[in-house]
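K.L.:
A predicted structure for the sequence below; I have some questions about it.
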Amino acid sequence: MDDLKYGTRNKRGDWAPSEPVQYAPLFLFPTRIVAILKWLPDYFFPWNTIFAASAVAYWAWVIPPIETMQALGIGWIAWLYAVNAISVLFFYGAFELHLYVLKRQENRFKYNGKFPAEQKSKAFWFESQNIDNVLRTFLSGVTIWTAIEVAMLWAYANGHAPWLSFAENPWTLAIVALIVPIIHEFHFFCIHRLIHTPFLYKWVHSVHHNSVNPSPWSSLSMHPVEHLLYFGTAFYHLILPSSPILMLYQLHYAGFGAIPGHVGFDKVEVGEDKLVDSHAYAHYLHHKYFEVNYGDALIPLDRWFGTWHDGSQEGEARMQERYRKRKEKLAARKARVEMGGAAE
């Protein structure tokens, strides 16, 4: 498939889409009903449908009986960890195998023309991005994911979280299901800005940003503190009128949903003529430039806070202008400090 029909490739082999990243029309004003209706299929398919279906499957075949979860026990906790780990291994591993091991679409639609395995760095354990990312995913990521899952299921089983039945509250639960991605986006933006503060970035978030050229296993390669903040999105369901299935959907949206943003390819080829959009470019630009696109493109939070980069020349100019103003402020502050010291 010819990826140059959809974008351009520079001399380094890096690919970029021809069209700038667009925000979802959901929060554009004045409201554009036709645009929203055209966008809705992309909201549901394929990713949100996959994550919601996985939550239903977990509830049907994985989650223990309510009576079992009323007391914390090593047996059912270990069972949930094992299922989460196996699910991550197969889901993440499928993308890794297809795109990075077998390289079935070579570097077509790949933002960074190089592959992580080709580069060694002391920033990673064993100087390998892949080994480092895999170990952090399973040692910390899946562990904290499971711990929060266990805590929430225990809370539901013991009546500490609002649990609505679908039979009695179908519309309320439908609305909560619809806004699960919005909750995730809001939460992710807030904690992302928090961990980009100097202290937390140095000691926590820099672990994730070591993967400047992200791949599937980079998705959950984080410091344990960031894992706790990231999967903390499930705690909204302690106060929302919700259900365990929707809480699982929220967790799966975070856990499995990290893949599209870090897959490293704009489109995944399925067969000879089918393409699935990853919608990863906005987050790829965050890994590339660090201080843009703290959210994705569902809610225009970055636009509202002046940190949006859509991949266009205008977006690049806005970013450079923001950097220039910040340097001027830092230079002015330094000059005032030096003048104060000289006066003494």
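P.N.:
On my side now, so go ahead.
K.L.:
okay, CA-based contacts and neighbour counts for the rest of this
P.N.:
Noted.
K.L.:
in stretch 268-286, what counts as buried?
P.N.:
Within stretch 268-286, the residues that qualify as buried are 268-269, 278-286, counting by 16 or more other CA atoms under 10 Å.
K.L.:
In strands, which of these fall?
P.N.:
268-269 (DSSP state E).
K.L.:
Mind putting the buried residues of stretch 268-286 into TSV with distance to residue 221?
P.N.:
Output for the buried residues of stretch 268-286, formatted as TSV (distance: CA to CA, whole Å):
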residue	distance to residue 221
268	22
269	25
278	19
279	20
280	17
281	19
282	19
283	15
284	15
285	18
286	16
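K.L.:
Show me which pair in the buried residues of stretch 268-286 is furthest apart.
P.N.:
Farthest-apart pair in these is 269 and 286; separation 23.9 Å (CA to CA).
K.L.:
Closest to residue 317 out of the buried residues of stretch 268-286?
P.N.:
Checking the buried residues of stretch 268-286 against residue 317 with CA to CA, the nearest one is residue 285 at 14.1 Å.
K.L.:
can you map out the strands along the chain?
P.N.:
Under DSSP E, the chain gives strands at 7-9, 15-17, 267-270, 274-277.
K.L.:
Tabulate those strands (JSON lines), appending distance to residue 44.
P.N.:
JSON lines is the format used below for the strands of the chain (distance: least, CA to CA, whole Å):
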{"stretch": "strand 7-9", "distance to residue 44": "25"}
{"stretch": "strand 15-17", "distance to residue 44": "22"}
{"stretch": "strand 267-270", "distance to residue 44": "17"}
{"stretch": "strand 274-277", "distance to residue 44": "13"}
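K.L.:
Figure out which of these is closest to residue 82.
P.N.:
Shortest distance between residue 82 and the strands of the chain, using CA to CA, is found for strand 267-270: 28.2 Å.
K.L.:
Below is structure B, check it against A:
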Amino acid sequence: MDYSLLYWLIVIPMIFVSFILRYLILSFGALGLTFLMSRNRKIQSSREFTKPQILRELRHSFIGVIPIAFIVSVVYILGIYELNKLYFDISEFGWVWFFGQMFLLMFITDLWFYAVHRLIHTKFLYKIIHKRHHLSTDPSPFAANSIHPFESILDFIFILLASFIFPLHPIALFIVVNISALWSTIGHLGYEIFPRAFTGSIFGKYLNFATVHNQHHKLFLYNFGYYTTIWDRIFGTLHTETDDLIKEKSSANY
């Protein structure tokens, strides 16, 4: 294929537009879901999403997704010119690694996010970077990407680093990035969507549900995880009321 200037002038904007569209689809879809749910599943039941809040989250999110799209674009461009370990033929490393790299990326995401999240809650970085995200003390689905651009870089730079360390297939990367976006949207839903049969299971006990992350927005100093609560449990940053609140909200009628 001829990777001419015209090719990049088409592909790169498409990547950026796809990130914006994905954000809007997930956010509006999640908001629609909240209209169908019982008030008993609203995590902060005394609060309502307000129009100024949603408009602020939208505005900040449009800015927040730009660095993420840029990092993914850089990984792809470097891969095209064989400057990192991006590969395009699944048979080169087989299907086991194709799926294995996705689980590895999700594991790294979970640990990396926890570490970065603790870092940006230090006094100086919180004030200049992370405070923007915490303007939403009861986040709506639109808050998932409502972050400072530099926070976006800190959160996702590991993808660029990983592309130099182990083989990455662009489709696997695409799937993981979208799973990450979906989980972040669920985490900022403001409602607990999962049933008690799942949240109370051995597997569910260690997942970072909307209830867990909503408590982080309310209490600030607890519940820093992304996909799981494993690191919060290990390092003692899981709020003591979290498990009981999950039980209460996930047991409520839909």
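P.N.:
Yep, it's here. Being a predicted model, the structure only gives us computed values, none of them experimental.
K.L.:
Looking at the buried residues of stretch 268-286 of the first structure, which are in helices?
P.N.:
With DSSP state H as the criterion, helices contain 281-286 from among those.
K.L.:
Mind putting the residues you listed into CSV with distance to residue 106 of the first structure?
P.N.:
Output for those, formatted as CSV (distance: CA to CA, whole Å):
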residue, distance to residue 106 of the first structure
281, 18
282, 22
283, 21
284, 18
285, 21
286, 23
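K.L.:
how far away is residue 154 of the second structure from residue 81 of the second structure?
P.N.:
Residue 154 of the second structure is 25 Å from residue 81 of the second structure, where distance means CA to CA, to the nearest Å.
K.L.:
Actually, residue 96 of the second structure.
P.N.:
Relative to residue 81 of the second structure, residue 96 of the second structure is positioned 25 Å away (CA to CA).
K.L.:
What residues of the longest helix seen in the first structure count as buried?
P.N.:
Taking DSSP H as the criterion, the first structure has its longest helix at helix 313-343. Residues of helix 313-343 of the first structure classed as buried by neighbour count (16+ other CA under 10 Å): 315, 318-319.
K.L.:
Tally up the residues packed near the residue opposite residue 173 of the first structure in the second structure once aligned, please.
P.N.:
By TM-score structural alignment, residue 173 of the first structure lines up with residue 98 in the second structure. Neighbour count of residue 98 of the second structure, defined by other CA atoms under 10 Å: 19.
K.L.:
Hmm, residue 98 of the second structure is touching residue 167, no?
P.N.:
No. Taking contacts as CA atoms under 8 Å, residue 98 of the second structure lies outside contact range of residue 167: 9.2 Å.
K.L.:
Can you tell me how far residue 326 of the first structure is from residue 304 of the first structure?
P.N.:
Noted for residue 326 of the first structure: a distance of 18 Å to residue 304 of the first structure, by CA to CA.
K.L.:
At the geometric centre of the second structure, which residue do we find?
P.N.:
Most central in the second structure under CA atoms, centre = their mean is residue 184, positioned 3.5 Å from the mean C-alpha point.
K.L.:
Now do that one against residue 177 of the second structure, distance only.
P.N.:
Distance, residue 184 of the second structure to residue 177 of the second structure, using CA to CA: 11 Å.
K.L.:
Same question for residue 29 of the second structure.
P.N.:
From residue 29 of the second structure to residue 177 of the second structure the distance is 18 Å (CA to CA).
K.L.:
Could you check which of those two is surrounded by more residues?
P.N.:
The neighbour comparison of residue 29 of the second structure against residue 177 (other CA under 10 Å) goes to residue 177, with 21 against 13.
K.L.:
Could you find the counterpart of that one in the first structure?
P.N.:
Aligned by TM-score structural alignment, residue 177 of the second structure pairs with residue 251 of the first structure.
K.L.:
can I assume residue 44 of the second structure is in contact with residue 138?
P.N.:
Yes. Applying CA under 8 Å as the test, residue 44 of the second structure and residue 138 come out as touching, 6.9 Å apart.
K.L.:
Pick out whichever of those two has more residues nearby.
P.N.:
residue 138 (22 against 18).
K.L.:
Might you report the residue contacts of that one?
P.N.:
By CA atoms under 8 Å, 6 or more residues apart in numbering, the contact list for residue 138 of the second structure reads 44, 47, 49, 190, 214, 217-218.
K.L.:
Equivalent analysis for residue 59 of the second structure, please.
P.N.:
Taking CA under 8 Å, 6+ apart, one finds residue 146 in contact with residue 59 of the second structure.
K.L.:
if I line the two up, what does it land on in the first structure?
P.N.:
Under TM-score structural alignment, residue 59 of the second structure pairs with residue 135 in the first structure.
K.L.:
Which position in the first structure pairs with residue 124 of the second structure?
P.N.:
Per TM-score structural alignment, the equivalent position to residue 124 of the second structure in the first structure is residue 199.
K.L.:
And for residue 70 of the second structure?
P.N.:
By TM-score structural alignment, residue 70 of the second structure lines up with residue 147.
K.L.:
Likewise for residue 156 of the second structure?
P.N.:
Matched to the first structure by TM-score structural alignment, residue 156 of the second structure sits across from residue 231.
K.L.:
Contacts only, for the closest residue to that match other than its chain neighbours.
P.N.:
With CA to CA, 6 or more residues apart in numbering as the criterion, residue 231 of the first structure has its nearest non-adjacent residue at 6.2 Å, and that residue is residue 145. Counting by CA under 8 Å, 6+ apart, residue 145 of the first structure touches 227-228, 231, 251, 255.
K.L.:
swap the cut-off to 10 Å and go again
P.N.:
By CA atoms under 10 Å, 6 or more residues apart in numbering, the contact list for residue 145 of the first structure reads 80-81, 84-85, 138, 227-228, 230-232, 234, 251-252, 254-255.
K.L.:
Just name the closest of the residues you listed to residue 219 of the first structure, please.
P.N.:
The shortest approach to residue 219 of the first structure among the contacts of residue 145 of the first structure belongs to residue 255, at 8.5 Å (CA to CA).
K.L.:
Tell me if I'm right that that closest one and residue 231 touch.
P.N.:
Yes. Residue 255 of the first structure is within contact range of residue 231, at 7.7 Å (criterion: CA atoms under 10 Å).
K.L.:
who has more neighbours, those two?
P.N.:
Shown here are residue 255 of the first structure and residue 231; by other CA under 10 Å, residue 231 has more neighbours (25 against 21).
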